[in-house]
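> Fold the following and give me the result.
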Amino acid sequence: MKRFYYLFVFLSFILFSSQKVYGQASFFDAHVSRYGELEQVLGEKWDKIDSLIVHGPINAADFKTMVHSARDGALHIINLQYAQVENNKIPDSGFVDWDWYTSGRYLDIRRIILPDDITEFGFCAFLGLTLRTINIPSSLRKLGESCFEDDKWLAVNPLIIPEGIEEIPVRCFQWCDNLKKIVLPSSLKTIDMLAFYYARVKEMNFPEGLDSIGYSAIYGTHLTEIVLPNTVKRIGNAAFSDNKRLKRVVLPEGLAEIPQRLCGLCSKLEKIEIPKSVIKINSGAFQWCYELKTNLPPEIKWIDWDAFSYCALDSIVFPTTIEYIGGGAFNDLTSLQKIYSMSPIPPICAEHPLVNPGDGPFDGYTPNDIPVYVPIGSGEKYRQAFGWNYFTNIIETDKFPTGIMSPKMGNNELCKVYGKDNELIIEIPNLLSSPIHYSIYSTKGTMIEQGNLTKSYTLKMPSKGVYIVRVGNTTHKIFL
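Now for the predicted structure:
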């Protein structure tokens, strides 16, 4: 009998404890009649409910009530499909408690159901939640900056951005680790800086009509291919950097420059189609792309430091247009077998601006005994020129892989270029029958001026210093 009594007491304690622990988790259907009333309607239940449905008008104050119930209570699921949200906008910081977030904690709201008439998500609207699922209403027309930032558990796949949206704003999906597929609308014009920074998305389209992609916008994703439409006119620095699974990139025709660090650290990148329109490749553009093989565009003028260092290039063809090659641009090309340089005047080679002073574009583990083919009559100039003097096997030829015959060296220079009294002078002895192109750069790669000449020309320079001047196929380094 005594044993039965103790068993009864024990079971009663377990039942009581279960009710105390699990009885708090409950559903509540809240009906409100005016903005700001939700706190009053919840009353003493504010910290005991885990699921909430709201009927009626709500505003920013009501969102703060829901945040309070999630932070200090048990609220995990919020259904607003029957609510009338003020201005049809999820307010700025709508589901955020900044003290909580800045202390490194995630607000444990796991599911949100929105009304069908929402037109805007505010700044940081859903930032830093444990959110797993949310519906994106087709009525939505604006995403706020950082609105889904740091929602590491968000796993709506595919996540479809509604038609009418024109911008994925700054940090919108930054650090969304569980997004796998994004469907972007045909109305999209801009993917702004850091928009998908370290979002581990595997699939994403880039619609026709897209105009610009910002700094580090597609950084550190799991994409394997990026194909951009020709409508893209601007790409920010490091836009596609550190995409470890990226194998192929197609850039838009008409692009004039490759941005800094565009695909840096894309260690699996095998192929990138550089548009023929590109005349400048900026620093670190393809650095540490260990499997990359590609060709230089036919009118390239400027290749900045570290642009192709550690790539898998096995041959390089420098066209006659090349004017400047930065330090380390072709550093550590262990697979390189040959180089063709079609300009009769050796392109200017610079030292590395940050590391290994004295090293030119081709140092490190780039082999120095490979054949370097240059135009007939120019071999000695290449052997004496900084950067090119790294190589021990310079060979003169008039046959280049493009089939274009390299211009032969004449006995006389077409023109003289020199500096005097803070002026740069391009002296042409005789009036030319057809214009000749000229361009003037600072040693940092900034273009000062370009144009076409048929006679001598004098330009007042902005300051004293060193300038690089190219006239036709000749390149000059001028000190003022």
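
> For the rest of this, base every contact and every neighbour count on C-alpha atoms.
OK.

> Count residues in the vicinity of the nearest residue to Asn230 once chain neighbours are set aside, would you?
Setting aside the residues directly before and after it, Asn230 is nearest to Pro252 in space (CA to CA, 6 or more residues apart in numbering), at 4.2 Å. By the criterion of other CA atoms under 10 Å, Pro252 has 21 neighbours.

> contacts for the biggest helix by length in the chain?
Identified as the longest helix of the chain according to DSSP state H is helix 2-22. For helix 2-22, there are no external contacting residues (CA atoms under 8 Å, 6 or more residues apart in numbering).

> what packs against the helix or strand just after it?
Sequence-wise, the next helix or strand downstream of helix 2-22 (DSSP states H and E) is strand 27-31. Applying 3 or more CA pairs under 8 Å, 6 or more residues apart in numbering; DSSP states H and E, we find strand 27-31 packed against helix 38-42, strand 51-58.

> what would the ones you listed look like in TSV with distance to Ile339 and mean neighbour count?
As requested, the helices and strands packed on strand 27-31 are exported to TSV (distance: least, CA to CA, whole Å; neighbours: other CA atoms under 10 Å):
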stretch	distance to Ile339	mean neighbour count
helix 38-42	73	19
strand 51-58	68	19
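
> Proceed likewise with the subsequent sequence, for comparison:
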Amino acid sequence: MKNSLLLITLGLFASVGFSQTTTINVTSPGTLATLVGDQKNVITDLTVTGSLNGDDIIVLREMAGITKSGAPSQGKMSNLDMSGASIVPGGAAYMYDYSTYAQFYTKQDTLNTNTFFNCPALQTVTLPASLKAVEKRVFSVCGNLKSINVPASNTSLKSIDGVLYSTVDRKLLRYPTAHLGETFTIPGDVEIVGYEAFADCLNLLSIVVPEGVTTIEGVAFTFCKKIAAMDIPASVTSIASSAFNYCTGLTDVNVAEGNTVYKSENGVLFNKAMTEILRFPMARSGAYVIPSTVTTVGEYAFDMSSKVTSITMPENLEKIGKYGFYSCSKVTEIHLPNTVNFIGNGAFGFCSALKVLELPDALTEIGDWCFSGCKALPNVVLPATLVKYGEGAFSDCYALTSIAVPEGTTVIPASFCSGSKALANVSLPSTVTNIGQYAFFSCSGMKTLYCYAVQPPQCGFFPFYYVDKAACTLYVPKASVDAYKADNVFKEFNIIEGIEPSGIVGPQVDEVVPVAVYTLDGRVAPANYSGVVIQVMSNGTTRKVLVK
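From the prediction side, this is the model:
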């Protein structure tokens, strides 16, 4: 007798084939593929019992329309009943995340991260009675999922009208993406709105958050594109910075007067003291002046605010969090006060209309991909204090023509200016010791590269790949020409010329002279220009000077 029993309802033998419920008992974990056989892409309604490990989850995912690699399958399973099954460790990883290189395995009585991620055929799911936990992204991108059900005997989870909750921590775990209805009121016993709880719910017009909710977790309402206003009750004490990402219809976030942690002003979300701006609603348009009390622009604060045309910064601003102004695609000028000392990852990424960028004198660090994709930015003057740069900081800045990295900088990060094809003139300081991989990849317009380091910097993979090394002249200290010509990377430049240590042929070693002059709006200053200009000095520093 076989260890595993395949039970098929009498309706199976009707002319409709496998269109009715199929019941499979998996008595040995990892054998579901054998039991299903050649009906894997035929079954639409499945009741599965027994013990399921990673191998079995792979099969269920394929039956629901997705392979382990993320490619579509031919599976048609729309209704899955696991009420009599249990999840056990073992078997292969059921999913591989190509962006993070993470693999996901089953855990005892737990639906682990991404268990049913991107299963397009799935419409209803009944979870095991023995299940104790549902982790993040279990039902992410299940665009046709209408109902998640839980047996009444389950002591850790519950379902009300197809919406999933944790009874252990009073959390709303998941509102199915395709759940019917345009409005939803969160039940009064809920304290936590979970990670991705309402993600991708394109049909919802409004969500009522009741008094008693204390926490709104990350991307809780992401891609709820039709919601125009969110009212935050006084009881809320924690809102994740990404909670409202991609809420493109959002015009107002309103906070109840009695809230002790948060405050709203004209529909914009702040902390109570109004020292940090937390969320500028994405559907707002026109110009905006950040209040003078603000010292921090929070993570994602203006993220994807594609309708705002200008933003005025407060005089005492100190910090800009990651993705703070990401993809503010109509903003043309950014003037940062001298009090700003830190700009986080992707803060101004893909501000595609940005033409004028004034960086503060106090700035010491910018994050990864900070100005990546600023396609219209022609010039940038880096302050002398700025010596730490994130990966890809000025990548894909198609209009950028020159960049001079200040003295004190030791590392040019990976992909620093990669893809900036108009970049003609580059100056690297004497302090640079390392140039990261692909740092100037595809900077095909480069004509001059000044590198003041006495020793050729160590380089990662292909830092100057697709730079025309026959047309670009490499200038290095006169005493170091032979060392650069012998270096495995720099020897590829056909023209390597020696310069005096000051960076200008002729002057004394201690003489520092201007090598480039810009107006305050980032343009190259004409010869007859009068007014305040920014000079890039031969040692990589910058200074403001009044020219009469």
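
> where do the helices sit along the stretch 351-480 of structure 1?
379-384 (DSSP state H, counting those that start in this stretch).

> again with structure 2
Counting by DSSP H, the helices of structure 2 are 32-36, 54-63, 481-486.

> Next one: Leu354 of structure 2 relative to Glu391 of structure 2, how far apart?
Applying CA to CA, to the nearest Å, the value for Leu354 of structure 2 to Glu391 of structure 2 is 20 Å.

> Kindly report the same for Leu400 of structure 2.
Distance from Leu400 of structure 2 to Glu391 of structure 2, by CA to CA: 17 Å.

> Ok, Ile160 of structure 2 next?
46 Å.

> Between those two, which is the more surrounded one?
Glu391 (22 against 12).

> what do we get in structure 1 for that one?
Under the alignment (TM-score structural alignment), Glu391 of structure 2 pairs with Ser283 of structure 1.

> And for Phe325 of structure 2?
Using TM-score structural alignment, Phe325 of structure 2 sits opposite Ile218 in structure 1.

> what number of residues lie near that match?
Residues near Ile218 of structure 1, counting by other CA under 10 Å: 29.

> thought it was touching Ser241?
Yes. Using CA atoms under 8 Å, Ile218 of structure 1 is in contact with Ser241, at 7.4 Å.

> sorry, back to before: just confirm the residue nearest to Asn230 of structure 1 contacts Leu228, I think it does.
Yes. Here Pro252 of structure 1 reaches Leu228: they are 5.9 Å apart, a contact under CA under 8 Å.

> so how far is Lys319 of structure 2 from the counterpart of Leu265 of structure 1 in structure 2?
The equivalent of Leu265 of structure 1 in structure 2 is Gly373 (alignment by TM-score structural alignment). Distance, Gly373 of structure 2 to Lys319 of structure 2, using CA to CA: 21 Å.

> So those two - more neighbours on which side?
Neighbour count, other CA under 10 Å: between Gly373 of structure 2 and Lys319, Gly373 has more, with 27 against 20.

> Just give the nearest non-adjacent residue to the more buried one, would you?
The nearest residue in space to Gly373 of structure 2 (CA to CA, 6+ apart) is Phe350, at 4.3 Å.

> Counterpart of that neighbour over in structure 1?
Counting by TM-score structural alignment, the partner of Phe350 of structure 2 is Asp242.

> burial count for that match?
26.

> Could you do Ala228 of structure 2 as well?
Around Ala228 of structure 2 there are 18 residues (other CA under 10 Å).

> Val380 of structure 2 versus that one, what's the distance?
Ala228 of structure 2 is 37 Å from Val380 of structure 2, by CA to CA.

> do the same with Asn79 of structure 2
From Asn79 of structure 2 to Val380 of structure 2 the distance is 56 Å (CA to CA).

> same thing with Ala471 of structure 2?
Taking CA to CA, one finds Ala471 of structure 2 at 24 Å from Val380 of structure 2.

> quick one: which of those two has more around it?
Val380 (21 against 15).

> Can you verify my assumption that the more buried one contacts Pro360?
No. Applying CA under 8 Å, one finds Val380 of structure 2 not in contact with Pro360, separated by 11.7 Å.

> Let me see the contact set for the spatially closest residue to Gly460 of structure 2 that is not a sequence neighbour.
In space, and not counting its chain neighbours, Gly460 of structure 2 is closest to Gln437: 4.1 Å by CA to CA, 6+ apart. Neighbour list for Gln437 of structure 2: 413-415, 459-463 [criterion: CA under 8 Å, 6+ apart].

> Quick one: map Gln437 of structure 2 onto structure 1.
That one, Gln437 of structure 2, aligns with Gly327 by TM-score structural alignment.

> distance of that match from Phe386 of structure 1?
11 Å.

> try Glu253 of structure 1
Taking CA to CA, one finds Glu253 of structure 1 at 34 Å from Phe386 of structure 1.

> Phe123 of structure 1 too?
On the measure of CA to CA, Phe123 of structure 1 and Phe386 of structure 1 end up 53 Å apart.

> same check, this time on Ser283 of structure 1
For Ser283 of structure 1 relative to Phe386 of structure 1 (CA to CA), the value is 20 Å.

> can you check Ser51 of structure 1 too?
For Ser51 of structure 1, the distance to Phe386 of structure 1 - CA to CA - is 72 Å.

> show me where the stretch 201-350 of structure 1 has strands.
With strands called from DSSP state E, counting those that start in this stretch, the stretch 201-350 of structure 1 shows them at 203-204, 212-213, 225-227, 234-235, 248-250, 257-258, 271-273, 280-281, 302-303, 315-318, 324-325, 338-341, 348-349.

> Among those, single out whichever gets nearest to Glu167 of structure 1.
The closest of the strands of the stretch 201-350 of structure 1 to Glu167 of structure 1 is strand 212-213. By CA to CA, the value is 9.7 Å.

> post-alignment, the closest one versus structure 2, mean distance?
Compared with structure 2 after fitting, strand 212-213 of structure 1 deviates on average by 1.7 Å (mean CA distance after the TM-score superposition for structure 1).

> any residues touching that strand, and which ones?
By CA under 8 Å, 6+ apart, strand 212-213 of structure 1 touches 189-193, 232-236, 239.

> could I get these as a markdown table with distance to Thr397 of structure 1 and neighbour count?
Converted to a markdown table, those look like this (distance: CA to CA, whole Å; neighbours: other CA atoms under 10 Å):
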| residue | distance to Thr397 of structure 1 | neighbour count |
| --- | --- | --- |
| Lys189 | 49 | 21 |
| Thr190 | 48 | 20 |
| Ile191 | 47 | 25 |
| Asp192 | 48 | 24 |
| Met193 | 47 | 26 |
| Val232 | 40 | 22 |
| Lys233 | 39 | 15 |
| Arg234 | 39 | 18 |
| Ile235 | 39 | 26 |
| Gly236 | 40 | 19 |
| Ala239 | 40 | 27 |
